[in-house]
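A.B. asks: Sequence and predicted structure below; questions after.
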Amino acid sequence: MGALDDTPLAREIADLSARRRALESAHVSFEGRRRVFTVSNQKGGVGKTTTTVNLAAAFAHMGATVLVIDLDPQGNASTALGVPHSAETPSVYDVLIGERPLAEVVQTSPESPSLRCAPSTIHLAGAEIELVSQVAREKRLSSALSSYLEGAGSDVDIVLIDCPPSLGLLTINAFSAADEVLIPIQCEYYALEGLSQLIGTVTMIQKHLNPDLVLSTIVLTMYDGRTRLSQQVAEEVRAHFPDQVLAAVIPRAVRVSEAPSFGQTVLAYDGQSVGAVAYREAALEIHRRGSAQQGGDATVGADESARRES
């Protein structure tokens, strides 16, 4: 029996159980400053929307009130949160062109009463062109979000803005509205490709539109600890951004891929799975880092080593 307990599968199961227990023992408070993240990477297929919705669900699970703004015309974040986003649904598009306040388009996700979403519709695909002629076109979302957070959304602790895979006016609006940039990077070849362009855009936004914007967080996604490539990419990204990369990594996981087809995050679909645990660890680490920067007490019970790639 002892030999069976020492198999790779047994060790993996024991490690996952220990990580779950550590998460359950963590005590978290969201008192303090509100955090507004733009989740962006112009390179497609890096797990950007998946990271947005699952971090949002993880924060809500921890006790935060969370708003997801779906700024991608594909509307995948809206789908994953179970929020209707047909063409006639009031959406972020109506907010950007000035017809509706944000409070009128925000919906509550069926997943949690503390998880909200401002949905995207197909109309958002034309917003880039329509915004060109708008006054203060780069700050439309910022103004709408500020008004919402001062009114109906005053109880919101975390805002996550899901950007399209481009660096157009929609993404610039997101950067202008946020305090922090969160970049998901997949652990595959060419992981850093295009990142310099994204960082250049962040620098431009800092200079001209939003001096308070910071690149605070990089999340490694699609990590496969069995391959040397994933390990090398993780090492390379950490070498370039030692202060921004989370210790928690998001593995390649079937449950993470399956969840959106059921209109759910992985936490709702299979909250005990390795993918759900990884996103909860990432959210906890993001909160811990933010609390440390504020000089507060994050009070995290999760073991740091359990969040590192094994």
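C.D. replies: Thanks, I have the structure now.
A.B. asks: from here on, contacts and neighbour counts on C-alpha atoms
C.D. replies: Noted.
A.B. asks: The lengthiest strand in the chain packs against which elements?
C.D. replies: Criterion DSSP state E: the longest strand present in the chain is strand 214-223. On a contact count with 3 or more CA pairs under 8 Å, 6 or more residues apart in numbering; DSSP states H and E, strand 214-223 meets strand 180-186, strand 245-251.
A.B. asks: Toward the C-terminus from the last one, list the very next helix or strand.
C.D. replies: Just to be clear, that refers to strand 245-251. Note on strand 245-251: by DSSP states H and E, the next helix or strand toward the C-terminus is helix 254-258.
A.B. asks: which is the next helix or strand following that next one?
C.D. replies: helix 266-269.
A.B. asks: Which parts of this protein are helices?
C.D. replies: For the chain, the helices defined by DSSP state H cover 8-24, 48-61, 76-80, 92-96, 127-131, 140-150, 169-177, 195-208, 228-240, 254-258, 266-269, 274-294.
A.B. asks: for the fourth one, packing partners?
C.D. replies: By that I understand helix 92-96. Applying 3+ CA pairs under 8 Å, 6+ apart, one finds that helix 92-96 contacts helix 127-131, helix 140-150.
A.B. asks: The longest one: which residues count as buried?
C.D. replies: In this case it means helix 140-150. Under the neighbour-count criterion of 16 or more other CA atoms under 10 Å, helix 140-150 has 140, 141, 142, 143, 144, 145, 147, 148, 149 buried.
A.B. asks: Surely the fifth one is in contact with residue 93?
C.D. replies: The reference is to residue 144. No: look at residue 144 against residue 93 with CA atoms under 8 Å: they stay out of range, at 11.7 Å.
A.B. asks: circling back to that earlier point, which of the helices and strands packed on strand 214-223 sits most buried?
C.D. replies: Mean neighbours per residue, mean count of other CA atoms under 10 Å, is largest over the helices and strands packed on strand 214-223 for strand 180-186, with a mean of 25.
A.B. asks: and that one with helix 195-208, angle?
C.D. replies: Computed by axes from the mean of the first three to the mean of the last three CA atoms, to 10 degrees, the angle separating strand 180-186 from helix 195-208 equals 170 degrees.
A.B. asks: Residue 202 touches residue 175, doesn't it?
C.D. replies: Yes: with contact defined as CA under 8 Å, residue 202 reaches residue 175; the gap is 7.4 Å.
A.B. asks: Settle it for me: which of those two has more neighbours?
C.D. replies: More crowded of residue 202 and residue 175, by other CA atoms under 10 Å: residue 175, with 31 against 21.
A.B. asks: ok, now how distant is residue 245 from residue 195?
C.D. replies: Residue 245 is 14 Å from residue 195, where distance means CA to CA, to the nearest Å.
A.B. asks: Take this one as well and set it beside the first:
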Amino acid sequence: MASKFDLVTVGNISIDTILVDKKCYRVPGGSAAAVATAAVANSSKCGIVSKLGRDYPSKWLDELKKSGVDASGLGKKKTSTRFELSYNRNKRLIKFNEVFSSDAVLSFSDMPDSYRNARQIHLSAAKPQHQENFLESLSNRKNQSVSLTLWSTYSDSYTDNFINLLKKTDVLFCNNHEISSISNEENIYDAVKVVQKKGPKIIVLTKGELGSAICTSRKIHLFPALKTSRTDTTGCGDSFAGGFISEYLRTGNVARAGWVGSALASFTMQKSGAWFPLDIQREKILKTVKRAKEAHASNGKRKTKGTLLDYF
């Protein structure tokens, strides 16, 4: 039976406290919600599997639903996960702190029946043992792909069992430090080769303001970060993932998906907080992609110059 869902994200929804220039305020956060809000902005039908505490503001839950994310996969727990993010006056993140973790151990059984035939499941940034538990709960899947985001906070906590479970993963999102950690290879090319042999057909390496690299068995695509007036990178990797996954599911074109991911990351960079902005829709995303590609070409850079070694 065909699923009405393109993507289901699994992982955290959080309460984030932002500290900047002696000011303090709260915003909705969490990697799973950030990926989901980005994907729906690019016109994908998306659900989310997570657990919320009784303290989670109802207006944020309403905002999530208003964005277009299906919330039938949200469960309940006593207290919500909380993070604290500190910025300098230039709005650059200087400290990330896990204030309270009520991170839930989720498995395939936590997914509503309506989610189980989704075209793709994405395991957002979370504790390795929790992602490992979900991967172990997956049975044989047909016509369904799995993607996963690593988390720098736990770079030293990825066990051999977790790495072996990457055989169940089709797309891996990480940075150069994370892939070096799980591969035990310092050279970025060697690290990519080692991890690809474990299972992921596509590896997306993110580099914040410098852009990203998408590695397949045949080619490495290098993408610049789109210029913006601000440089708050919180949630940008998740927005890239939501954009990339949704566009790749639609077109099967890695390069096009990379440009869309870059566009979504640029919109998130212009605001505070991890969730993708509600007022940005696919039409505006595609216009941004067109302008970015034209600017890239006019600069004589139809293909980004350099190699992975230059990039990372």
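C.D. replies: Yep, it's here. Owing to the predicted nature of the structure, the values given are computational and were not obtained by experimental measurement.
A.B. asks: what's the TM between chain one and chain two?
C.D. replies: Here the TM-score for the pair of chains, by TM-score structural alignment, normalised by the length of structure 1, is 0.41; 194 aligned residues with a CA RMSD of 5.6 Å.
A.B. asks: quick one: which of the helices and strands packed on helix 92-96 of structure 1 is nearest residue 38 of structure 1?
C.D. replies: Residue 38 of structure 1 lies closest to helix 140-150 among these, at 11.7 Å (CA to CA).
A.B. asks: The closest one packs against which elements?
C.D. replies: On a contact count with 3+ CA pairs under 8 Å, 6+ apart, helix 140-150 of structure 1 meets helix 92-96, helix 169-177.
A.B. asks: could I get these as JSON lines with distance to residue 228 of structure 1?
C.D. replies: As requested, those are exported to JSON lines (distance: least, CA to CA, whole Å):
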{"stretch": "helix 92-96", "distance to residue 228 of structure 1": "42"}
{"stretch": "helix 169-177", "distance to residue 228 of structure 1": "33"}
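A.B. asks: Of all these, which one comes closest to residue 13 of structure 1?
C.D. replies: Set against residue 13 of structure 1 and scored by CA to CA, those come closest in helix 169-177, at 39.7 Å.
A.B. asks: Quick check: buried residues in that closest one?
C.D. replies: Neighbour-count burial for helix 169-177 of structure 1, counted by 16+ other CA under 10 Å, picks out 169, 170, 171, 172, 173, 174, 175, 176, 177.
A.B. asks: Dump those residues to JSON lines, plus distance to residue 234 of structure 1.
C.D. replies: Shown next, in JSON lines, are those (distance: CA to CA, whole Å):
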{"residue": "169", "distance to residue 234 of structure 1": "31"}
{"residue": "170", "distance to residue 234 of structure 1": "29"}
{"residue": "171", "distance to residue 234 of structure 1": "26"}
{"residue": "172", "distance to residue 234 of structure 1": "28"}
{"residue": "173", "distance to residue 234 of structure 1": "30"}
{"residue": "174", "distance to residue 234 of structure 1": "27"}
{"residue": "175", "distance to residue 234 of structure 1": "26"}
{"residue": "176", "distance to residue 234 of structure 1": "29"}
{"residue": "177", "distance to residue 234 of structure 1": "29"}
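A.B. asks: For burial, what's the neighbour tally of residue 294 of structure 1?
C.D. replies: Neighbourhood size, residue 294 of structure 1 [other CA under 10 Å]: 12.
A.B. asks: For it, give its distance to residue 35 of structure 1.
C.D. replies: 12 Å.
A.B. asks: Let me see the contact set for the closest residue in space to residue 59 of structure 1 that isn't next to it in sequence.
C.D. replies: Excluding the flanking residues, the one nearest residue 59 of structure 1 by CA to CA, 6 or more residues apart in numbering is residue 283, at 6.1 Å. Contacts for residue 283 of structure 1 were tallied using CA atoms under 8 Å, 6 or more residues apart in numbering; they are 55, 58, 59.
A.B. asks: Number of residues surrounding the last one?
C.D. replies: Put plainly, it is residue 59 of structure 1. Burial of residue 59 of structure 1 is recorded as 25 neighbouring residues (other CA under 10 Å).
A.B. asks: Quick check, it in contact with residue 66.
C.D. replies: Yes: the criterion here is CA under 8 Å, and residue 59 of structure 1 meets it with residue 66 at 7.0 Å.
A.B. asks: which residues are in contact with both of those two?
C.D. replies: With CA under 8 Å, 6+ apart as the test, residue 59 of structure 1 and residue 66 both reach residue 158.
A.B. asks: In CSV: the helices and strands packed on helix 92-96 of structure 1, plus distance to residue 22 of structure 1.
C.D. replies: Formatted as CSV, the helices and strands packed on helix 92-96 of structure 1 follow (distance: least, CA to CA, whole Å):
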stretch, distance to residue 22 of structure 1
helix 127-131, 44
helix 140-150, 33
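A.B. asks: Figure out which of these is closest to residue 8 of structure 1.
C.D. replies: In terms of CA to CA, the element of the helices and strands packed on helix 92-96 of structure 1 nearest to residue 8 of structure 1 is helix 140-150, at 48.2 Å.
A.B. asks: between that closest one and helix 169-177, how big is the angle?
C.D. replies: 40 degrees.
A.B. asks: Show me what counts as buried in the helix or strand encompassing residue 245 of structure 2.
C.D. replies: Applying DSSP H and E as the criterion places residue 245 of structure 2 in helix 236-251. The neighbour-count check on helix 236-251 of structure 2 (16+ other CA under 10 Å) flags 236-249 as buried.
A.B. asks: Repeat that for stretch 275-289 of structure 1.
C.D. replies: Buried residues in stretch 275-289 of structure 1, defined by neighbour count with 16+ other CA under 10 Å: 275-289.
A.B. asks: Check stretch 93-100 of structure 2 too.
C.D. replies: Residues residue 93 are the ones in stretch 93-100 of structure 2 that count as buried (16+ other CA under 10 Å).
A.B. asks: ok so, going back, closest one of the buried residues of stretch 275-289 of structure 1 to residue 217 of structure 1?
C.D. replies: Distance to residue 217 of structure 1 across the buried residues of stretch 275-289 of structure 1 (CA to CA) is lowest for residue 286, with 7.6 Å.
A.B. asks: separation between that closest one and residue 118 of structure 1?
C.D. replies: For residue 286 of structure 1, the distance to residue 118 of structure 1 equals 23 Å [CA to CA].
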